[in-house]
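# Okay, predicted coordinates and the sequence, questions at the end:
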Amino acid sequence: MEVLENRNDKGSQTIEIPVYIFKSRNPNPKPDPIIYTVGGPGSTTMPSAQYMNYYKYLDDRDFILVEQRGNFYAKPHLDCPEWAKALHTANLPGFDSDDTDALLAEAAKGCRDRLIKKGIDLNAYNTNEIAADINDLVGVLGIEQYNLLTISYSTKIAQVLLRDYPDRIRSVVMDSPLPLQVNYDEESVENLLESVDKLLGDCEADMDCNRAYPNIKNRFHEYLINKTKSPLEVRIDNPANGKAEKVHLTGADLITVFTAASTGDVVNVPFEINKLLNGDLASVKEQLSNVFQEPGSGAGLGMRLSVWCAEEYPFNSQKIIQAETSKYPQVEGLSPAVFEDEVCKIWGVRKVSDRENEAVKSNVPVLLINGEYDNETPVKWAASMMANLPNSYHMIFQGWKHTPTTNWGNTCAMQAANDFFNNPGANPNPECFGEIKSPDFKTE
């Protein structure tokens, strides 16, 4: 699909938005298709195409994948290899962390200048424009009613569509919702620690887990505080030269034992923490070996910068950001900001209007889905949205993390979403949902 890059400029160049349309397996499909786009911002939707045999949605209706403007398969693609290379350099052993901000700022400037030189209008890549692209697609295809499936960042796109283009929307699933009104950066460290405490509290409430790892929550917090004051020295082999390199890790680094875990890994988190507490660094060394891999392509990073620096950064309180960076002794120095102040100043996109930071009200049926241990988009955020969405339902998947509908180890959330699309007037309650219990934590 071709659309104007800047809808406010009739002389604007056109850009290309890739679209996949998958026909239902049902010989008599329901007339209202599902439109799906993923999160990020900056992630590509198109690789989802390879999993269509496993998507339950096609049993009932057509399924449409939409790439967001600026992402990998769109034209233009707002990639930032400069940023990927800088981040790779900053994570190498021996790099002075005091130089990280300056290195990333230089990378942002290099990427910005290159994209602008190509004639790209960085102000045109935001949630409002993506929502308008989807609305245009619905019109082009002559769709009378459709359903939306969105995850993480793309739930913001769903909220804008509900506010600005509600007429043809039949129902919406928001998996791991990010409310427009939330200032993500101001809360991210607090949300991380709350999620860690929730998981470790569940371990302590479980007889077997508590017996294996007594008082694990307090012991882990004390360990993080200790390593923040006196960083842990780890030696890893550099495959390029065979030499052992020294890496120093603080609490902000070591808490990745939780953040790096997927839903399928949740059962191992107390076990891995206990290894750390006992000085077993095998898993840490394995994770650290990734720093020597070649830098990525920076795919979609320019689009991510344009969205974040126009829609999130301007509404942040830098005073709160600074306070949060030093507030928690377990991870002192861990900034809650996705992009630092200087980077967004360099990127230079215009702030969106204040209404992009205000709650959306809608009577359209909405299903909100959360993983219980999701620190990126916590349960409390979805719960706060329900007052403005009177026809909404909220499902919390016990022991799961971010984006439950993409959990291929257990497709229950996908089943719940599909049940909702088939009957948006009722809270879905698939049999599998009742079978989900607290994790059976690994104890040996």
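Right, received. Where do you want to start?

# rest of the way, CA atoms for contacts and neighbours
Fine.

# surely Val331 meets Pro231?
No. Contact criterion CA atoms under 8 Å: Val331 and Pro231 do not qualify, at 11.5 Å.

# ok, the two, which is more surrounded?
Of the pair Val331 and Pro231, Val331 is the one with more neighbours under other CA atoms under 10 Å, namely 24 against 17.

# next up, a second structure to put side by side with the first:
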Amino acid sequence: MSIKQLIFIFSLFVYSNTSGQVKADFKPKFKESNNTTHNIKKEQKYVFGYLEVLENRQALNSKTIEIPIYIFKSRSENPKKDPIIYTVGGPGSTTMPTAQYMNYYKYLDDRDFILVEQRGNFYAKPHLDCPEWSQAIYESNLPNFDSAKYDDLLTKAAKACKERLNQKGIDLDSYNTKEIAADINDLVNVLGIQQYNLLTISYSTKIAQVLMRDFPEKIRSVVMDSPLPLEVNYDEESVQNLLESVETLLTDCENDETCNSAYPNIKNRFFDYLKEKTLNPLAVKIENQGSGEMETFYLKGKDIITVFTSASTGSVPDIPYEINKLLNNDLILVKEQLTNLFQEPNEGAGIGMRLSVWCAEENPFNSSEKIERETNKYAEVRGLSPAVFDDKVCEIWGVQKAKKIENQAVQSQIPVLFINGEYDNETPVKWADSMKANFTNSFHLIFKGWKHTPTTNWSNQCAMQAANDFFNNPSIKPNPECFIKIGKPVFKTE
């Protein structure tokens, strides 16, 4: 069983493509539609429609695909003329649900805000869903699953998904970061936008970097929240980044008199606990609500570490408290997480998109030796592979390897604001630090005690405020009062 795999599961949509042969003089189009993806508040002014582009820009006989777009109108009577274009992370995540919450977005106080779905994702046409993959992950997480069959289960799932998508005529090689960037550039030209700003988070910061490299002319400023550098090989160091983040948080607890008094030496005790359970797995019995029978899970360090990885910024203050409970054999939180594994699998939204991006742009540049070393290097989580997808899965998916330039650093003088959460294990602070030399007109804000994608922290919208301040004046490092007030988390001790 590997709880880690759960992070890569999403939801459902059905593919429909009305395209046929495309002429050599094809031009992208934006077609308005009244059939929105979500219900929008009546007082919010907007336009919804689909951007029609070529699936394969290199083929004259390419089909067209449709990408849903929201253009939300600014609340200002005199909005600035440079809108913000926003797309989320993943790869494989949908941007469209954001449309329901525009009243919370500060950006609309000053300018229009445009939501772009990435090709291949949930509401795009086609949608590269992989229910076969979700079913395989579900089966692999059940307590009676034979872990020796894990690799075979996933390779069969990848093969089945690929065959089904191929039968629909989908060109899997056309779903990648470079093409998404070209889609956004097409949208800018179709809408007649003269200058715009980019707001990107996590994976989509790679899209921003490609746009700055390939189509820089109209980009006024860029916010990269939780940036993922093109030149970083994510898989080679994700386990190291995870353990460093845990160590940073628990060191902060030990340096806090109240937290250390409540949980003395918690860092060493937790790491020793993970090592011991890797050798002697923790047996946890819970009721399978479907069958009514008691099931036993055997958890190693790589599974127990989810007490950290599943936490959001809002729950950061509780992490030492929950770890201490675990060390005292209070398994309530663990049992809650395990109960979720019995829920029926979803339809694997965006998994095909994720496979195409990762197997073209990340997997080919990985060192197999480094991956193997990382998998077995750390006694606390030995057996936890840092690779998002195994080599065999990517061999089955069979997309073309990206050109070397897609794994090389981008240089630009366009104003950039890097935003990080201090405890982010997915895109650590050190990555943005390394990017600053190549982005010579950049600033960096680190939110103490926060985790991944600070601009989406709804309990504290300070990162969103900072981003909006930057869009209003990209020549100055934003320093909102709310940011100054943020200190180390007040850890729970009761």
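Noted; the coordinates are in hand. Because the structure is predicted, anything quoted here is derived from the model rather than measured.

# Let me see the TM-score of these two.
TM-score for the superposed chains, counting by TM-score structural alignment, normalised by the length of structure 1: 1.00, backed by 444 aligned residues with a CA RMSD of 0.4 Å.

# okay, and the common contacts of Val331 and Pro231 of structure 1?
Applying CA atoms under 8 Å, 6 or more residues apart in numbering, one finds that Val331 of structure 1 and Pro231 are jointly contacted by Thr250, Gly251.

# Mind telling me what Lys488 of structure 2 corresponds to in structure 1?
Alignment note: Lys488 of structure 2 maps to Ser438 in structure 1; criterion TM-score structural alignment.

# Whichever strand or helix holds Val393 of structure 2 aligns to what range in structure 1?
Assessed by DSSP states H and E, Val393 of structure 2 sits inside helix 391-397. Aligned by TM-score structural alignment, helix 391-397 of structure 2 falls on residues 341-347 of structure 1.

# can you pull the buried residues of the matching stretch?
In terms of neighbour count (16 or more other CA atoms under 10 Å), stretch 341-347 of structure 1 has its buried residues at Asp341, Val343, Cys344, Ile346, Trp347.

# which residue packs closest to the residue nearest to the spatial centre of structure 2, ignoring adjacent ones?
Closest residue to the average C-alpha location of structure 2: Gly90 at 3.5 Å, with CA atoms, centre = their mean. If the residues on either side of it in the chain are set aside, Gly90 of structure 2 comes closest to Tyr203, at 5.5 Å by CA to CA, 6 or more residues apart in numbering.

# Quick check: the one you found vs Leu279 of structure 2, distance?
35 Å (CA to CA, to the nearest Å).

# Settle it for me: which of the two has more neighbours?
Taking other CA under 10 Å, Tyr203 of structure 2 and Leu279 do not tie; Tyr203 has more neighbours (24 against 13).

# Where in structure 1 does stretch 323-332 of structure 2 fall?
Per TM-score structural alignment, the counterpart of stretch 323-332 of structure 2 in structure 1 is residues 273-282.

# residues of the matching stretch that come out buried?
For stretch 273-282 of structure 1, by 16+ other CA under 10 Å, it's Ile273, Asn274, Leu276, Leu277.

# secondary structure element for the first one?
Spelled out, that is Ile273 of structure 1. Counting by DSSP H and E, the element that carries Ile273 of structure 1 is helix 269-277.

# Could you give the separation of that helix from the chain centroid?
25 Å (CA atoms, centre = their mean, to the nearest Å).

# Stretch 274-288 of structure 1 too?
Counting by CA atoms, centre = their mean, stretch 274-288 of structure 1 is centred 26 Å from the centre of its parent chain.

# do stretch 335-343 of structure 1 as well
16 Å.

# Now check structure 1 for the residue matching the residue nearest to the centre of structure 2.
Per TM-score structural alignment, Gly90 of structure 2 is aligned with Gly40.

# Isn't that match up against Arg304?
Yes. With contacts counted by CA under 8 Å, Gly40 of structure 1 reaches Arg304, the gap being 7.2 Å.

# The stretch 51-200 of structure 1: strands as residue ranges?
Applying DSSP state E, counting those that start in this stretch to the stretch 51-200 of structure 1 gives strands spanning 63-66, 146-151, 169-175.

# Compute the distance between the aligned partner of Leu224 of structure 1 in structure 2 and Tyr138 of structure 2, please.
With TM-score structural alignment as the criterion, Leu224 of structure 1 lines up with Leu274 in structure 2. Distance, Leu274 of structure 2 to Tyr138 of structure 2, using CA to CA: 24 Å.

# Equivalent analysis for Leu153 of structure 2, please.
11 Å.

# between those two, who's got more neighbours?
More neighbours surround Tyr138 than the other of Leu153 of structure 2 and Tyr138, with 22 against 18 (other CA under 10 Å).

# Need the three-state assignment for the residue lying closest to the more buried one once chain neighbours are set aside.
Among residues not flanking Tyr138 of structure 2 along the chain, Pro345 sits closest, at 5.9 Å (CA to CA, 6+ apart). Under DSSP: H, G, I helix; E, B strand; the rest coil, Pro345 of structure 2 falls in the coil class.

# what about Pro345 of structure 2, neighbour count?
Neighbour number of Pro345 of structure 2 under other CA under 10 Å is 19.

# what does it align to in structure 1?
Under TM-score structural alignment, Pro345 of structure 2 pairs with Pro295 in structure 1.

# picking that back up, using the three-state scheme, assign the match of Gly90 of structure 2.
Look at Gly40 of structure 1: counting by three-state DSSP, its state is coil.

# Pick out whichever of the buried residues of stretch 273-282 of structure 1 sits closest to Ala416 of structure 1.
Ile273 (32.7 Å; CA to CA).

# What residues does the closest one make contact with?
Ile273 of structure 1 sits next to Phe220, Val257 when contact means CA under 8 Å, 6+ apart.

# Now which residue in structure 2 aligns to Val379 of structure 1?
Checking TM-score structural alignment: Val379 of structure 1 goes with Val429.

# For burial, what's the neighbour tally of its match?
24.

# who touches it in this structure?
Ser226, Asn420, Gly421, Glu422, Ile446.

# can you tell me which residues contact the residue nearest to Tyr138 of structure 2?
By CA under 8 Å, 6+ apart, the contact set of Pro345 of structure 2 is Pro131, Ser134, Gln135, Tyr138.

# Excluding chain neighbours, give the residue nearest to the second one in space.
Read it as Ser134 of structure 2. Gly348 (5.2 Å).

# how about the residue nearest to Gly90 of structure 2, what's its partner in structure 1?
Match for Tyr203 of structure 2 (TM-score structural alignment): Tyr153.

# Ile130 of structure 1 versus its match, what's the distance?
12 Å.
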